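**Q** only geometry, no sequence info:
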């Protein structure tokens, strides 16, 4: 990418973050983002994830699992550039109404940025830094690569920090062999791992799974009949 194009896009992104958070917070977030990259490059962070034992490549993931995660976590994943302004605006409105942080509005790319570089603190400046990092990730990696990295560094409960570990731990099989039932069950766990881990709260895990199925139907990945078929599998397995 030419320097002029990069500068224009950076300025546009800075203006967007300023509108969302205010100039002072946006600038502080930009500084946090730059400092994070100076400490460790994005490429090095990515390679560290890819070097993990049991790393699962995108091609080994069942399509139904991919669709389930996108439906429940970031249904505009393939249409945005790392930042979903609609989701952020909705989350901000809900946070204002609640008087606290109750909804994040983070995309899959933003969640990956957080897992690669930042802590779980909900400070606004850190969220701004996350936005800058998400944009950087989108410039350097494809959507499939981003999704692959994401599911290889998120927490699934019970000490499992990747989709491969979680599939082996919960189902005693590799991710490529997960059934529709297992794929949709696992897709719902990272939202609240301590709450939805199948080994801890199977009833709550299935309740969350039903929300995943409903989202998949709403997003067009499942027909009502297909969603009902998976729901019937849930009943049969109990």
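**A** Now that the structure is in, tell me what you want to look at. All values reported here derive from a predicted model rather than from experimental measurement.

**Q** Please make it C-alpha for all contacts and neighbour counts, starting now.
**A** Will do.

**Q** May I ask which helix or strand encompasses residue 68?
**A** helix 63-73 (DSSP states H and E).

**Q** For the closest residue to residue 177 other than its chain neighbours, give me its contacts.
**A** Spatial nearest neighbour of residue 177, excluding adjacent residues (Cα to Cα, 6 or more residues apart in numbering): residue 62 at 7.7 Å. Contact partners of residue 62, counting by Cα atoms under 8 Å, 6 or more residues apart in numbering, are 175, 176, 177, 178, 183.

**Q** Which of those fall within helices?
**A** residue 183 (DSSP state H).

**Q** Quick check on the contacts of residue 62: which are buried?
**A** Buried members of the contacts of residue 62, counted by 16 or more other Cα atoms under 10 Å: 175, 176, 178, 183.

**Q** For the residue nearest the centre of the chain, which non-adjacent residue is closest in space?
**A** Residue closest to the mean C-alpha point of the chain, counted by Cα atoms, centre = their mean, is residue 108 at 3.1 Å. Excluding the flanking residues, the one nearest residue 108 by Cα to Cα, 6+ apart is residue 74, at 6.1 Å.

**Q** And the lengthiest helix in the chain, how far out from the chain middle?
**A** If you go by DSSP H, the chain has its longest helix at helix 3-21. Here helix 3-21 is found 23 Å from its chain centre; the criterion is Cα atoms, centre = their mean, to the nearest Å.

**Q** Next: stretch 214-226.
**A** With Cα atoms, centre = their mean, you get 20 Å for stretch 214-226.

**Q** and here's the other structure:
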């Protein structure tokens, strides 16, 4: 009994420490986002992105491309409120197993928040700030608006930012004219642009494209062949 009581006390102390640590990073993250948003409002950030040359409206993107992006980046995108609890839980387990920050569990909304305000560094305070920014995005913009902003702010390798530049640069055409094959290729690049750039590593780009297609099939976006 004494051993059980001791274990229970240790577990309680560890739980309290965990709560305190989470609270600390949540507070620091809120302060980081508040400071960034005070320097330039979310509305101003979005207007700035939309005014960029080559900005592409979601209605000018093929459905296959949009489905490919959602399938491979955040297949519960239209169901969550900015964060994906399931993905976060999986990421925590994998990070504990690896004893390193190897997975973030970020949604498309969180990735957009990062692109708008923060750096690419994997650190807890920035991840917490992302969450607050994601909640703000979900309150003020529709899912389609968020997806549109996301694909217009991501890097595709070879100096191309946004789906418009990438489509013109890689395939010499506007996004609306992309074939299904080109759509799935393009959707896979942002995960690791320097690795999956089809000009630099065509074989790896094709492998990544197949992963995208597999994810689409798995999540019901295209019929299995």
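**A** Yep, it's here. The shown structure was predicted, so the numbers you read here are calculated from the model rather than taken from an experiment.

**Q** TM-score for this pair?
**A** Overlay of the two chains. TM-score (TM-score structural alignment, normalised by the length of structure 2): 0.90; 208 aligned residues with a Cα RMSD of 1.2 Å.

**Q** coming back round to it: so what's the residue count around the residue nearest to residue 108 of structure 1?
**A** 18 (other Cα atoms under 10 Å).

**Q** mean shift of the helix or strand hosting residue 165 of structure 2 relative to structure 1?
**A** Assigned by DSSP H and E, residue 165 of structure 2 falls within helix 162-171. Aligned to structure 1 and superposed, helix 162-171 of structure 2 gives a mean residue distance of 0.3 Å (mean Cα distance after the TM-score superposition for structure 1).

**Q** buried sites along that helix?
**A** Quick answer for helix 162-171 of structure 2 (16+ other Cα under 10 Å): 162, 163, 164, 165, 166, 167, 170.

**Q** what sits against the fourth one?
**A** Just to be clear, that refers to residue 165 of structure 2. Contacts of residue 165 of structure 2 (Cα under 8 Å, 6+ apart): residue 54.

**Q** The residue nearest to the centre of structure 1 against residue 73, yeah?
**A** Yes - counting by Cα atoms under 8 Å, residue 108 of structure 1 touches residue 73, with 6.8 Å between them.

**Q** what's the spacing between stretch 170-189 of structure 1 and its chain's center?
**A** Relative to where its chain is centred, stretch 170-189 of structure 1 has its mean C-alpha point 17 Å off (Cα atoms, centre = their mean).

**Q** Could you tell me how many residues sit around residue 141 of structure 2?
**A** Counted with other Cα under 10 Å, residue 141 of structure 2 comes out at 12.

**Q** Next one: it from residue 25 of structure 2, what distance?
**A** 26 Å (Cα to Cα, to the nearest Å).

**Q** repeat for residue 126 of structure 2
**A** Taking Cα to Cα, one finds residue 126 of structure 2 at 9 Å from residue 25 of structure 2.

**Q** Which one of these two is surrounded by more residues?
**A** Neighbours were tallied for residue 126 of structure 2 and for residue 25 using other Cα under 10 Å; the higher tally belongs to residue 126 (22 against 18).

**Q** Let me see the contact set for the more buried one.
**A** 29, 32, 118, 119.

**Q** Which members of these are classed as buried?
**A** Buried among the contacts of residue 126 of structure 2 (16+ other Cα under 10 Å): 29, 32, 118.

**Q** so the first one touches residue 125, yeah?
**A** What that stands for is residue 29 of structure 2. Yes - counting by Cα under 8 Å, residue 125 is a contact partner of residue 29 of structure 2 at 4.8 Å.

**Q** any idea how far stretch 148-167 of structure 1 is from the chain center?
**A** Counting by Cα atoms, centre = their mean, stretch 148-167 of structure 1 comes out at 12 Å from the chain centroid.

**Q** Now that stretch: buried residues?
**A** So for stretch 148-167 of structure 1, counting by 16+ other Cα under 10 Å, buried means 148-158, 160-167.

**Q** likewise stretch 177-193 of structure 1?
**A** Buried, per 16+ other Cα under 10 Å, within stretch 177-193 of structure 1: 178, 180-190, 193.

**Q** want to try JSON lines for the residues you listed, with distance to residue 93 of structure 1 as columns?
**A** Formatted as JSON lines, those follow (distance: Cα to Cα, whole Å):
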{"residue": "178", "distance to residue 93 of structure 1": "38"}
{"residue": "180", "distance to residue 93 of structure 1": "35"}
{"residue": "181", "distance to residue 93 of structure 1": "34"}
{"residue": "182", "distance to residue 93 of structure 1": "34"}
{"residue": "183", "distance to residue 93 of structure 1": "32"}
{"residue": "184", "distance to residue 93 of structure 1": "29"}
{"residue": "185", "distance to residue 93 of structure 1": "30"}
{"residue": "186", "distance to residue 93 of structure 1": "30"}
{"residue": "187", "distance to residue 93 of structure 1": "26"}
{"residue": "188", "distance to residue 93 of structure 1": "24"}
{"residue": "189", "distance to residue 93 of structure 1": "26"}
{"residue": "190", "distance to residue 93 of structure 1": "24"}
{"residue": "193", "distance to residue 93 of structure 1": "26"}
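
**Q** now, the most widely separated pair of those?
**A** 180 and 193 (19.8 Å; Cα to Cα).

**Q** which helices and strands does whatever helix or strand residue 34 of structure 2 lives in pack with?
**A** Element membership for residue 34 of structure 2 (DSSP H and E) is helix 2-39. In terms of contacts (3 or more Cα pairs under 8 Å, 6 or more residues apart in numbering; DSSP states H and E), helix 2-39 of structure 2 is packed against helix 124-140.
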